[in-house]
Structures are given as structure tokens and as C-alpha cells.
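Engineer: Sequence plus predicted model, see below.
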Amino acid sequence: MTQHAPVVLDIAGTTLNADDRRRLQHPLTGGLILFARNWVDRGQLVELTNEIKSVRPDVLICVDHEGGRVQRFRTDGFTHLPPMRALGELWHHDGSAGAGTGALTATDAATAAGYVLGAELRACGVDLAFTPVLDLDHGASGVIGDRAFHRDARVTTVLAKSLMHGLLLSGMANCGKHYPGHGFVKADSHTDVPVDKRALKAILSDDARPYEWLSTSLASVMPAHVIYPKVDNRPAGFSARWLKDILRLQLGFTGAVFSDDLSMEGARRIDGTVVPYAHAATVALNAGCDLVLLCNQSLGDGRAVDELLDGLEAGLAHGSWAADPDSEARRVALLPQSAPLTWDTLMHHPAYQRALERLP
């Protein structure tokens, strides 16, 4: 175990090249995120994850795999999971069984979705999916849309907790996103810098409520690249006010905090200035992030990834940021603590078969 390995990077292809291996061996590398371009079929994915672990046994292999339109692996046996809105809609379908039965059916379906999601990924060597989405569906955000469970924070919380229960049954941790809420703004932080002009009280009483109600259940959180100017002029992922004062102290969160992708437009400008990735990562770590993501920069010569690693290493030596053993412990705690079922065993496992039946 290193003192603090905060960088989550990616790879360009379906196998590791020499640069990938070198970057994985860097002491500041703590995670790797996979994308659809890293996928051919299950056999290839298992070989890739095994290869990654042979280079760096303690690295956290992650993926954005929520269901609906955000699901990186969709073929060769992977279940097509529904968007989370389908679970929210199921909540209201009582039918003739009586009031509240739709909600109970929806919670069971959410647990089934979490179990299928986690078990299939773990059977292929993936450690963590960045799910559940805790954003509320205000109807304005195209980038969130049907990724959200519901408009009501109470329904969202119960369904998210049910999905997290399913993940837990599969041996996988969870990551709530995008704190304190991305659903109210129209702009997409991948391509713009969204601004939410609501007051702190309004946000905490609505969009951020799931983080309060799940404070003992969430293993990790990913902040939004959204600016809430009535709280802080920096996006939440770069704000000590949001991460240390509100998330940690006020809401009582004790798990790991990931930055969202530093290459997104919402992360490229800090205090109105376009900054290098190493600078953005340093600001995020000092604000309270335990881990920082840089995605899609391994393509081509991968220079941006090397500049991030080298820049953070130099910053650590010069005191621009400090390695935090507590952050490293939170990262390691996200690694699965049990052996996964193999794919063939999973396909015949009664709990998995029942979970498939319960999906909407």
C-alpha cells in the first residue's frame, strides 16, 4: 500500500501497452476506469482485468455502469439494465394489489438491479461501478434525465439504498453522484460550466437530502462539476466548503470522495481561468477529494496523463498538496472483500436468476 494513490486514469485499448503498464506502476496511481472502447467480449475483459491486477494488485478497477444509456458493456451476456427512471415509475404502479405495493415492488426491483449489475461486473474483474445516481429529476437536465430515479428526494433515497443493497450482496461498494445535485441545471458539465443559483438552504432541503439520509450507507461520493455561487464560486468538486464543511461535517459522510473527470469542461476552469490538469487535481485534493479522475486522455500519446502524474509528484515534493493516509484507507476500503462468482457459476446461481426475474 502506498501512502496515498489518488489518481484514477484510463487506457486507450483492449490490452495494456508499455505506457499503460508504466503508468499503472506509478505510486500515485490508485485506480483505473474502463470505457466501451476497452471492451470486445467477456473473455477479453477478464484477461484485461487480470492483466491490470498482475501489474498493480491493489488498483481499483472502475466503470460507469448505471443501466439505461450509461452502460459500458452491453453484449456477450451482459444484462441490459433499465434506466433508473423505470424504477421510479414502478414505484407508482400499485395496480389492484393495494396502496404502496408499487413502492415495495420497486425497491425489490432496485435491489435486483444492483445485484445483477454488481455480480456481472465482478465476474469480469471490475471492482466498482460509479452508481447510484442521486440527482433529482427536475425535468431540465438532458445529461441526467432518465438516469435519475425520481423528482422526490425521499423516493430517490429509498430506491438508491435498495440498489446499493443489491451491490452489497454482490460484494461491490457504491458511489453516489453528483453531489450535491446536478439535476436542477440544464447545462451539461461535460461541455459547459453549469451554474445553480439556488441558496444553500434550498439545495440542502431538496437535492442534497439523499446524501444526508444515506450518510451511513454511501461508500463513496462523486461531486458535480457545477458552480453554486451562493455557496462557493468554485464547482463542488473543488470546494472545501462543499466537501469538508458540508459533506463531511454537516452531513456526516465518512467514505471516499472522487472528483468527476478533470477533462470535462466544468472542471477545466477554476476561478475563471483554464488550468492544467495537475493544478486542477491539486485544488480538488486540497478541497477534500480523496481521488481524482482523468478520463480519455490516454488516447494518442497520453501526454496529459503523464503530465498529471508528474505534476502531482512534483507538487507532493514541494508541498502543494499532502499525501493523506486516511484517503488511502478510504480508497482501499472500496476494493471488494470477497471472491466473485465466475460467470458460469453466476448464470446458475439462484439469487442471480431470481434477480433477473425481478427486473422491470
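Structural biologist: Sure thing, it's come through. Numbering: from 1, shown residues only.
Engineer: all contacts plus neighbour counts: C-alpha atoms, from now on.
Structural biologist: Fine.
Engineer: So which bits of stretch 215-222 are buried?
Structural biologist: Counting neighbours by 16 or more other C-alpha atoms under 10 Å, one finds that the buried residues in stretch 215-222 are 215, 217-222.
Engineer: Quick check: the two most widely separated of these?
Structural biologist: Farthest-apart pair in the buried residues of stretch 215-222 is S217 and M222; separation 14.5 Å (C-alpha to C-alpha).
Engineer: if we can go back for a sec, please produce a markdown table containing the buried residues of stretch 215-222, extended by secondary structure.
Structural biologist: Formatted as a markdown table, these follow (DSSP: H, G, I helix; E, B strand; the rest coil):
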| residue | secondary structure |
| --- | --- |
| S215 | coil |
| S217 | coil |
| L218 | coil |
| A219 | coil |
| S220 | strand |
| V221 | strand |
| M222 | strand |
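Engineer: From those residues, pick the one nearest T191.
Structural biologist: M222 (17.9 Å).
Engineer: Which parts of the stretch 151-300 of the chain are helices?
Structural biologist: Here the stretch 151-300 of the chain has its helices, by DSSP state H, counting those that start in this stretch, at 153-170, 200-204, 209-213, 240, 265-268, 277-287.
Engineer: Next, the angle helix 153-170 makes with the longest helix that the chain contains.
Structural biologist: Scanning the chain for the helix with the most residues, using DSSP state H, yields helix 101-123. Helix 101-123 and helix 153-170 meet at an angle of 40 degrees, taking axes from the mean of the first three to the mean of the last three C-alpha atoms, to 10 degrees as the criterion.
Engineer: Which elements pack onto whichever helix or strand comes after helix 101-123?
Structural biologist: Downstream of helix 101-123, the first helix or strand assigned by DSSP states H and E is strand 128-129. Applying 3 or more C-alpha pairs under 8 Å, 6 or more residues apart in numbering; DSSP states H and E, one finds that strand 128-129 makes contact with strand 60-63.
Engineer: helices and strands around the next helix or strand after the strand it packs on, which ones?
Structural biologist: For strand 60-63, the succeeding helix or strand toward the C-terminus, using DSSP H and E, is strand 65-67. If contacts are counted by 3+ C-alpha pairs under 8 Å, 6+ apart, strand 65-67 sits against no helix or strand.
Engineer: which residues are contacting strand 65-67?
Structural biologist: 71-73, 80-84, 117, 129-133, 147 (C-alpha atoms under 8 Å, 6 or more residues apart in numbering).
Engineer: just stretch 215-225 next, same as before
Structural biologist: By C-alpha under 8 Å, 6+ apart, stretch 215-225 touches 161, 173-182, 189, 193-194, 211, 235-237, 251-260, 266-267, 334.
Engineer: thinking again about what came up before, could you export the helices of the stretch 151-300 of the chain to a markdown table, including columns for mean neighbour count?
Structural biologist: A markdown table is the format used below for these (neighbours: other C-alpha atoms under 10 Å):
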| stretch | mean neighbour count |
| --- | --- |
| helix 153-170 | 23 |
| helix 200-204 | 14 |
| helix 209-213 | 22 |
| helix 240 | 21 |
| helix 265-268 | 23 |
| helix 277-287 | 22 |
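Engineer: Against that first model, consider the following:
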Amino acid sequence: MTQHAPLIIDVAGLSLSKIDRQRLKHPLVGGIILFARNWQDRAQLTELCLQIKKVRRDLLICVDQEGGHVQRFKTDGFTHLPPMRALGEMWLHDGKAGEGVGAMQASNAASACGYVLGAELRACGVDFSFTPVLDLDFGESGVIGDRAFARDPRMVSLLAKSLMHGLLQSGMANCGKHFPGHGFVKADSHTAVPVDKRSLKAILAEDAAPYGWLNTTLSSVMPAHVIYPKVDARPAGFSAKWLNDILRGQLGFGGAIFSDDLSMAGARLLDGQSVSYTQAAVAALNAGCDMVLLCNQCLPNSELGGRAVDELIEGLTEAQLKGSWQPQEAGEERRRALLPRTPATEWDALMVQPDYMHALSLIP
């Protein structure tokens, strides 16, 4: 059986330390997520990615690069991408050209954003970005805000599909988030445990609808650290009902499922009890996640020095030995399917590539 490597971890700085390499070599570690602290310039980022791949070729190098204020790399040539709401506003602005023209222009711009986003990251060695956001803009959530395309799930689905087409052109997979929807609740799951008291019928009709409509296009999904008590007492990312029965069974999704960051407040309270990172990881994996993220534990100059990552690796190893979690070959296959399958275009060649130059002209 192929070893299942479900852990996505982070590193402290601009290059790998000896302990970073030791952690990344562990067979339970399947990838790394980069942050702004891991960025100095393109040359440094490219070298960091090369260092990671020298440790293990199969490690998935990830980042949150959505556009707007969620863009980790935005200097030294990286294009400043607009927030996704700008594409939704373009859709609604038909102007004098005729009904529906705004929608077509927005769709084309979304594909251009996806292509530029993916091609620039891949030129520096990054494999994967956690995008697009499929949450609906109800005007309530501060943490989602202009990261959402629009309020209408049909607009969200078609603009997201266009953005994913651009990612595909660059050779990059995609991740729809945050299933079944984070846009309705005000609370931020980074610092609280949001609760959405709507019925399953209401959620499926709106927030979760894009996941069914895009089930042939989505490469991966990230569930929300939100509790929907009329469906399950646990947040969606720890709920077999949400992940297996609804997302995979009812909505027909067959790709990879990531947990959101286990260090977020919304992941640290299950069934009314505070849980450790290992307990949270085991719960998420047993509920149907293929991979779990633990972020911002290897911060520079931190007294803890990534101790939480070591504890999670040790804890999951022990859970496997005790049988409270069992590796899933299908989960590992879904992780590996997110790795790029085509060579990346190097940066200098990308800058003069006609498709790239044309895409830049379409970005609002």
C-alpha cells in the first residue's frame, strides 16, 4: 500500500533549516504551505521550492494566493490580482454593449486571473493555491467579504469555473472553499466557532449549490470550521455527514478534501470539548478529510519552535499504531493527483509569452 501522507505543515523562514528537512522527510508529511514570511523575492522563493523538492519530489507546495488582500506574493513582478468581488461587479455591469456582455467579459477576466495566478506561482516552483472561494457574499462575514465573487450561487459557480479553467491552462489544480459555505455567518472561524442555524435544505439550495454544479471541475475542497447544528453538532470539516454523505454522496464530489487550519479556534472545540492538534487531525481524517493543515506553528524567533508540528507528527504516528486512524490509499492518490503534471514555464519566458501578455490585459 502507498503510504498516506496527510499532513500539510509550514516552515519558519526564507530557507529550510535542518529541522525543517527532518520534518518534511517524515512519511506522514505530504506538503508544505507557504506564507508571506517565506517570501523575500522571486529568486529566494524559487530556491526555497527547489530545496523542498530536493527533500522529496512528491511534496505538495501550497499557498493561499486568491487575489485582493489574500495574496502572499505581490512584489518583484507578481501581478496584483483583484479581489474576486471585482469580477462579480464586472458581471453586473453590462454597460451599453448589450445584455449579458458584462457576464461574458467577467468570465473571460476570471480565466485570465486564474492563468496569471497559476503561471506566476508555477514559474517559481509553487504547485498549488487554495482558490477559488465559493462562499456567497451575504454582506455579513468580515473574514469572507470581497473574497467572494457574488451573492448569487450561479454567478459564483460560473466565475469560479472560469477561474479554474485559467488555473488548468497553467497546469495547476484548484480548491473550492469553504464547504458548505462560510459567507452567511458573521463570526470569524480563525478566532471563534461560527454557528449557522439554517436548515440543510436552505444551505443546499444556495451556499452548497456550487459544489454540486462544479463536481466535475473541482480538484479539491476545503470545508468550513463552521457548525450547522440542524445537520451535525460538529463543524463541517469534522463531520462524516457533511463530507461523506453530502459532499461525496449527494453532491457527487470525487476529489481531495483538505481540512482548514487546525490551529484556528473553529477547529479546537469538538463536541463542546477542547481538543489537541492530534485529536483534531484524527477527527478530521476519520470524518473524510484526505489532508489536514497545521499552520503558523513554525514562526521565526518563536520559543515553541514548531513544537506543535512535532507533537502532531508524533501523535498521528501513535494514532496509526493504536488503530485510531488508518491511512487511506485513495486519500494518498487524491493528494498526488494535485501535483502538476506538466512542466512549468520559467519566469523570463512567461513574461514574453503571448497568452500571458494577453491575459494580463484582461485583468481588471
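Structural biologist: Perfect, I can see it now. Note that the coordinates shown come from a computational prediction; the quantities given were computed from them, not determined experimentally.
Engineer: got the helices of the stretch 151-300 of the first structure as CSV, with distance to A5 of the first structure columns?
Structural biologist: CSV is the format used below for those (distance: least, C-alpha to C-alpha, whole Å):
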stretch, distance to A5 of the first structure
helix 153-170, 24
helix 200-204, 31
helix 209-213, 25
helix 240, 20
helix 265-268, 21
helix 277-287, 11
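Engineer: mind listing what the residue located most distally from the centre of the first structure touches?
Structural biologist: Distance from the C-alpha centroid of the first structure peaks at S96, with 37.7 Å (C-alpha atoms, centre = their mean). Listed by C-alpha under 8 Å, 6+ apart, the contact set of S96 of the first structure is empty.
Engineer: ok, now which ones touch L200 of the first structure?
Structural biologist: Contacts of L200 of the first structure (C-alpha under 8 Å, 6+ apart): 230-231.
Engineer: mind redoing it with 10 Å?
Structural biologist: Counting by C-alpha atoms under 10 Å, 6 or more residues apart in numbering, L200 of the first structure touches 208, 228-232.
Engineer: repeat for Q3 of the first structure
Structural biologist: Here Q3 of the first structure is in contact with 27-28, 323-329 (C-alpha under 10 Å, 6+ apart).
Engineer: So which of the residues you listed are in helices?
Structural biologist: Per DSSP H, the subset of the contacts of Q3 of the first structure in helices is 325-329.
Engineer: With neighbour count and distance to A18 of the first structure as added columns, please give those residues in TSV.
Structural biologist: Output for those, formatted as TSV (neighbours: other C-alpha atoms under 10 Å; distance: C-alpha to C-alpha, whole Å):
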residue	neighbour count	distance to A18 of the first structure
P325	15	29
D326	13	31
S327	22	28
E328	20	26
A329	18	29
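Engineer: Identify, from those residues, the entry nearest to D290 of the first structure.
Structural biologist: Nearest member of those to D290 of the first structure, counting by C-alpha to C-alpha, is S327, at 5.0 Å.
Engineer: Find the nearest non-adjacent residue to the corresponding residue of the second structure for the closest one, please.
Structural biologist: Under the alignment (TM-score structural alignment), S327 of the first structure pairs with G331 in the second structure. Residue nearest to G331 of the second structure in three dimensions, not counting chain neighbours: D290, with 4.8 Å by C-alpha to C-alpha, 6 or more residues apart in numbering.
Engineer: Now do the same contact list for the equivalent of the one you found over in the first structure.
Structural biologist: Using TM-score structural alignment, the partner of D290 of the second structure in the first structure is D290. Counting by C-alpha under 10 Å, 6+ apart, D290 of the first structure makes contact with 4-7, 220, 255-259, 284, 323-331.
Engineer: what do you get if the cut-off is 8 Å, keeping everything else the same?
Structural biologist: For D290 of the first structure, the contact set (C-alpha under 8 Å, 6+ apart) comprises 6, 256-259, 327-328, 330-331.
Engineer: same question, R358 of the first structure
Structural biologist: So R358 of the first structure contacts 108-109, 112 (C-alpha under 8 Å, 6+ apart).
Engineer: Who wins on neighbours among those?
Structural biologist: A112 (29 neighbours; other C-alpha atoms under 10 Å).
Engineer: Tell me, how many residues neighbour the nearest residue to that one once chain neighbours are set aside?
Structural biologist: Among residues not flanking A112 of the first structure along the chain, A355 sits closest, at 4.4 Å (C-alpha to C-alpha, 6+ apart). For A355 of the first structure, the neighbour count with other C-alpha under 10 Å is 19.
Engineer: Check the gap between A355 of the first structure and L167 of the first structure for me.
Structural biologist: The spacing between A355 of the first structure and L167 of the first structure, counted by C-alpha to C-alpha, to the nearest Å, is 12 Å.
Engineer: C175 of the first structure too?
Structural biologist: 11 Å.
Engineer: Now do the strands in the second structure.
Structural biologist: 7-9, 29-34, 60-63, 65-67, 70-71, 128-129, 176-179, 220-223, 256-261, 269-270, 273-274, 291-293 (DSSP state E).
Engineer: need the contact list for the residue nearest to G142 of the first structure when sequence neighbours are not counted.
Structural biologist: Leaving aside its sequence neighbours, G142 of the first structure sits nearest to K186 (C-alpha to C-alpha, 6+ apart; 6.7 Å). Contacts of K186 of the first structure were listed using C-alpha under 8 Å, 6+ apart, and they are 140-142, 194.
Engineer: With R21 of the first structure instead?
Structural biologist: Counted by C-alpha under 8 Å, 6+ apart, R21 of the first structure has contacts V55.
Engineer: quick one: it and A12 of the first structure, what's the gap?
Structural biologist: 12 Å.
Engineer: Ok, W213 of the first structure next?
Structural biologist: From W213 of the first structure to A12 of the first structure the distance is 38 Å (C-alpha to C-alpha).
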